[in-house]
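1. Fold the following and give me the result.
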Amino acid sequence: MESLADVPHFLVASDNSTSTNSTDLIYGFVSCAVSVVFYGSNFVPVKKIDTGDGMFFQWVLCAAIWIISLVANIILQSPRFWPQAMLGGAIWATGNITVVPIVKTIGLGLGLLIWASFNLLMGWASSRFGWFGIEAESVGNPTLNYCGAGLCLLSAIVFFFVKSDVQRPATAEETPLLIDNTVNSSSQCSTDDSWVDMLPPLTKRLVGTGLAIIAGIFYGFSFVPVLYIKNHSNDRNSTFSGSSQFDLDYVFAQFSGIFLTSTVYFLIYCAFKKSKPQVFPKAVLPGFVSGVMWGMATCCWFLANHYLSPVVSFPIITTVPGLIAALWGVLVFKEVKGLRNYLVLILAFCLVLSGALLTAFSKV
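-> Predicted coordinates:
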């Protein structure tokens, strides 16, 4: 029998490499799966809750996000904190201000799908072509990767032709998903009279679509600072020399940027409203749950970036949640009605799934 010492070293190395690559792929795709489920569902708890103009809701959401990062930081035994990574959080928080108006104007499913498409375009392209000083990513099969990203983007364009029927939340006959309708009710918070509700239907659609595009662009750039820090770890002349290559080590810094920026925006908003902001107590618990779900989804996205690379994870994680959100909108919230809309949705779903699969196979 041949001993291990008699086996050629290059064969042993090859076996170990194959095993490691397979394990990385499993970790990466499991992280993708968890991420898309939470991203596609994280706004469901607040769908039937009065959130006003969204500024107070955003602050509660970001507080929960920061707590998730604190737990992750403790588990990781406090890796080095890079303040520059907070810029990614600031970029994300700026885009996230638009979420509540988007959901109110064009609905949860359609809004997520539109901002996801531009998130995909910005995030995938910056990683694939090396924009903003980060290193261009390579994949095993570039053709599949291009086709996958293209189909994902095409699906978002198809989704735009779905007409959504968005109703105002929490009427007298409806009960929010997480709390009773009678809790914390008062004359000050029972009516949701934000600027969005004053818009006519066509204007709502245009405003919602425009805000979703802006949100997607900001979301797509939010990972750039972390990728830049990682890519310059081997440059001895760089400030980021020796930086960690494990993406999750940057979660606490980025999420701190999210919470700090959202707090600044909320204080500016309070000053603008002359210390009379729209505060809805019923939005606190659902908003916190939504933030926890988002924080966990993003931690899994960081893991997917590490094990698969952003050029693979971005097309999957930015588009598949839209499919899940659209299912919520169709099956639970009845935002989409009519045979024509259902057929368009089915076509878009097929494009999303095809694009995600092609992108995944481009890594194998």
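
2. contacts and neighbour counts: CA atoms only from here.
-> Noted.

3. ok now the longest helix along the chain, how far from the chain's centre?
-> As assigned by DSSP state H, the longest helix anywhere in the chain is helix 9-41. Offset of helix 9-41 from its chain centre (C-alpha atoms, centre = their mean, to the nearest Å): 21 Å.

4. compare with the first, here's sequence two:
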Amino acid sequence: MFRLKMSRRLWVFVATLLMVSCRRTDQGDEQAASEKVETFDFTFNSTNMTHFAYGIAANAAAALLYGSTFVPVKRIETGDGMFFQWVICAAIWVVSVVGDMMLQSPKFHPFAMLGGVIWATGNMAVVPIIKTIGLSLGILIWGSSCLLMGWASCRFGWFGIAAQDVSRPILNYCGAGLCLLSGLIFLFVKTDVELHPNSDSIPLLIDRRSNSGSYGQSSSEFWIDVIRPKTRRFIGCLLALVSGLLFGSSFAPILYIKSHSSCHDSMFHGASGYDLDYVYSQCCGIFVASTVYFTIYCAAMNNKPRVYSRAILPGLLSGLMWALATYCWCLANNYLSAVITFPIVSAGYGLVAALWGALVFREIKGTANCFIFFLATCVMLMGSLLTAVSKR
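-> Here you go, the predicted structure:
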């Protein structure tokens, strides 16, 4: 059943890229010269309504995949997470290579790699976040801060990005504010988190040549194990906040290139206005940065890294889902705009992760916690709806 689901996701990904590739070919040389991003205008004709449906569907797929990215490793021991983050970044790069070939290898922009470096830096804290405050609360917090950073940079033109206008700014502000408020409400949800899963706890390479010849508790401990629960929760929330800000700014280089593509005195003059053309460049930055970080980690560990064999396949699966989600998000940006998609996707994948944590992994227990969770969910859905219609 699991392989069947993944097979369906792969077919959806392939079909999406083929559709995009055909669409780019049919547009002809005239649109290639203008390089204008097609955004949705809420007029009541079949073409625009179809584009709106495509954008919403791509947003939903991105939220579902992003929110499920770390589910495969929830019950897998990953130690300090450095090896896992390298595995997931390697999988992301492999998927982007396939996507680049299907898109007929658009021009490579080294500046877009900066976004990948920023994302990989934030991704280093993912495992400690999940270990300290859980899958649901962790992703909800970094999703909220990602939402704030991404939405604000697009709406107000931060980092040299052209500010994106909406027809109904009040609805857009209210929608983004409600999405952010839902994340703050989620902070009051108490989670029940396991530091070390019972299964798959024996690593492949940890103190293998130790005198005792066994895998004792000391071989799997790291800094999270020696701090108090309240301190652990505070550190986890802080790391989630910082990671979310990094994730939210990781697309800024791509938006910067697109904003300056029409400036004749810019080095990015004539650059593509199509978001999918930059995914490969960003993923190259992710893989290079994660490899550098893992090399530094190996040197700091005296060439004795904590490598967990049971985390390899789940890590590859997580990377696959993240890469597919990114392609879906960039496709949604073509039909809508980043100022619309950022709140919807960020709030959406936080909700998906919360549902995984609450319903499957039983991280949220008790009547009061369930009520707070339900309230925050309603606020998040209302905010996403207001944001979606603010372009009208």
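
5. The longest helix of structure 1: what's the following helix or strand?
-> helix 55-75 (DSSP states H and E).

6. so that next one aligns onto which residues of structure 2?
-> Under TM-score structural alignment, helix 55-75 of structure 1 corresponds to residues 82-102 of structure 2.

7. Now that stretch on structure 1. Mean distance?
-> When structure 1 is overlaid, stretch 82-102 of structure 2 sits 0.4 Å from its aligned residues on average, using mean C-alpha distance after the TM-score superposition for structure 1.

8. tell me what the longest helix of structure 1 is packed against?
-> Helix 9-41 of structure 1 is packed against helix 284-308, helix 310-331, with contacts defined by 3 or more C-alpha pairs under 8 Å, 6 or more residues apart in numbering; DSSP states H and E.

9. coming back round to it: which positions within the match of helix 55-75 of structure 1 qualify as buried?
-> 82-97, 99-100 (16 or more other C-alpha atoms under 10 Å).

10. cool, and stretch 161-179 of structure 2?
-> Applying 16+ other C-alpha under 10 Å to stretch 161-179 of structure 2 flags 161-162, 166, 171-179 as buried.

11. and if you look at stretch 251-267 of structure 2?
-> Buried residues in stretch 251-267 of structure 2 (16+ other C-alpha under 10 Å): 251-262.

12. Please apply the same query to stretch 174-192 of structure 1.
-> Neighbour-count burial for stretch 174-192 of structure 1 [16+ other C-alpha under 10 Å]: 176, 178, 181, 189-192.

13. who touches the aligned residue in structure 2 for residue 342 of structure 1 in this structure?
-> Per TM-score structural alignment, the equivalent position to residue 342 of structure 1 in structure 2 is residue 370. Each residue near residue 370 of structure 2 by C-alpha atoms under 8 Å, 6 or more residues apart in numbering is listed here: residue 364.

14. One more pass at 10 Å, please.
-> 189-190, 358, 364, 376 (C-alpha atoms under 10 Å, 6 or more residues apart in numbering).

15. Just the buried subset of these, please.
-> Burial by neighbour count, 16+ other C-alpha under 10 Å: within the contacts of residue 370 of structure 2 this picks out 189-190, 358, 364, 376.

16. Can I get those residues in a markdown table including secondary structure and distance to residue 77 of structure 2?
-> Shown next, in a markdown table, are these (DSSP: H, G, I helix; E, B strand; the rest coil; distance: C-alpha to C-alpha, whole Å):
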| residue | secondary structure | distance to residue 77 of structure 2 |
| --- | --- | --- |
| 189 | coil | 25 |
| 190 | coil | 22 |
| 358 | helix | 20 |
| 364 | strand | 21 |
| 376 | helix | 30 |
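
17. What is the nearest of the contacts of residue 370 of structure 2 to residue 321 of structure 2?
-> residue 358 (20.7 Å; C-alpha to C-alpha).

18. Make sure I have this right: the match of residue 342 of structure 1 is in a strand.
-> No. Counting by DSSP: H, G, I helix; E, B strand; the rest coil, residue 370 of structure 2 falls outside a strand, being helix.

19. For residue 191 of structure 2, see how far away it is.
-> 11 Å (C-alpha to C-alpha, to the nearest Å).

20. any shared contact partners between those two?
-> 358, 364.

21. ok, how many other residues are close to residue 15 of structure 2?
-> Using other C-alpha atoms under 10 Å, residue 15 of structure 2 has 12 other residues around it.

22. what's near enough to touch the residue nearest to the spatial centre of structure 2?
-> Centroid-nearest residue in structure 2: residue 66, 5.4 Å away (criterion: C-alpha atoms, centre = their mean). Taking C-alpha under 10 Å, 6+ apart as the criterion, residue 66 of structure 2 is in contact with 60, 139, 318, 321-326, 329, 345-346, 348-350, 352-353.

23. if I line the two up, what does it land on in structure 1?
-> Using TM-score structural alignment, residue 66 of structure 2 pairs with residue 39 in structure 1.

24. what about that match, distance to residue 237 of structure 1?
-> 38 Å.

25. Just after the helix or strand hosting residue 119 of structure 1, pick out the following helix or strand.
-> Following DSSP H and E, the helix or strand that holds residue 119 of structure 1 is helix 108-129. Using DSSP H and E, the next helix or strand after helix 108-129 of structure 1 towards the C-terminus is helix 142-159.

26. Over which residues of structure 2 does the helix or strand just after that next one lie when aligned?
-> Following helix 142-159 of structure 1 in sequence order, the next helix or strand is helix 201-221 (DSSP H and E). Mapping helix 201-221 of structure 1 onto structure 2 (TM-score structural alignment) gives residues 229-249.

27. Mind reading off the mean deviation between that stretch and structure 1?
-> Mean deviation for stretch 229-249 of structure 2: 0.5 Å (mean C-alpha distance after the TM-score superposition for structure 1).

28. Can you list the buried residues in that stretch?
-> 232-233, 235-249.

29. Just give the number of residues close to residue 364 of structure 1.
-> Counted with other C-alpha under 10 Å, residue 364 of structure 1 comes out at 12.

30. likewise residue 266 of structure 1?
-> When neighbours are counted by other C-alpha under 10 Å, residue 266 of structure 1 comes out with 20.

31. That one pairs with which position in structure 2?
-> Looks like residue 266 of structure 1 aligns to residue 294 there (TM-score structural alignment).

32. what about that match, which helix or strand?
-> helix 279-300.

33. For residue 352 of structure 2, give its distance to residue 106 of structure 2.
-> Remark: distance between residue 352 of structure 2 and residue 106 of structure 2 (C-alpha to C-alpha) = 33 Å.

34. And these two? Which one has more around it.
-> Under the criterion of other C-alpha under 10 Å, the comparison of residue 352 of structure 2 against residue 106 puts residue 352 first, with 20 against 16.
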